[in-house]
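Undergrad: A structural model of the following input is requested.
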Amino acid sequence: MTLLTNAPYPHSNPYYYTSRVEKEMRKVLRAYGANYDPRYVRISTRGVNQKLEVTVQAYSIDCKKAPGFMSKLRRRAGHLFVSAHLSCSNGREYYA
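TA: The predicted structure is shown next:
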């Protein structure tokens, strides 16, 4: 999943965004009855066109729940990012 922010890169604090995304993902996953396991989730940041981009790589996620997950993530953490893109291992893509 890729979250594009309006935060200027490299002048923003990437740790703030990675920790906030992790916190919100924990809450969204808890709503699905799943636990956030850091062994299966990697959150990283990089700069794209002088804006901060947060990338989340997760394993063992049910892609059938992706539309609902993206909707909940947008409601909970939409203030953190401008756009979100999720690619599943089955080739389906979702945007928020």
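
Undergrad: For the rest of this, base every contact and every neighbour count on C-alpha atoms.
TA: OK.

Undergrad: Look at the closest residue to residue 69 other than its chain neighbours and say how many residues are nearby.
TA: Of all residues not flanking residue 69 in the chain, residue 28 sits nearest, at 7.2 Å (Cα to Cα, 6 or more residues apart in numbering). Residue 28 is flanked by 23 other residues according to other Cα atoms under 10 Å.

Undergrad: and for comparison, fold this next one:
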Amino acid sequence: MDVAAPAETVARLRGIIGDHAQGALEVHDLRTRLTGHTTFVEFHLVVPGSLGVAEAHAICDRIEEAIQAEVEGAVVTIHVEPEGKAKHSGVLVL
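TA: Okay, here's the model as predicted:
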């Protein structure tokens, strides 16, 4: 059965995301799910509306690589939202 990641893992993820999200404005709706040896990590990343797709993608790549380096078996899904269109819930301001 799937369960949420332990609080320590979630805290670690928040730190990793915060350390590698330069150029983004905030993160919200961080969710985790453990299935066997796989940790699924999902969150929304708010970026400036003027940021280009390539730049937003580079931020996502940097965060994803950092999470995968620290959390064995992590599968990361990042939903990018432009500033002003974000639906806030559980905000982690960067």
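
Undergrad: The residue nearest to residue 69 of the first structure is in contact with residue 71, isn't it?
TA: No. Using Cα atoms under 8 Å as the test, residue 28 of the first structure is too far from residue 71 to be in contact (10.0 Å).

Undergrad: how about the helices of the first structure, start to end?
TA: 14-31, 66-77 (DSSP state H).

Undergrad: Just send the ones you listed back as a markdown table, with distance to residue 85 of the first structure too.
TA: A markdown table is the format used below for these (distance: least, Cα to Cα, whole Å):
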| stretch | distance to residue 85 of the first structure |
| --- | --- |
| helix 14-31 | 14 |
| helix 66-77 | 9 |
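
Undergrad: for those, which one sits closest to residue 50 of the first structure?
TA: Evaluated over those, closeness to residue 50 of the first structure peaks at helix 14-31, with 13.0 Å, by Cα to Cα.
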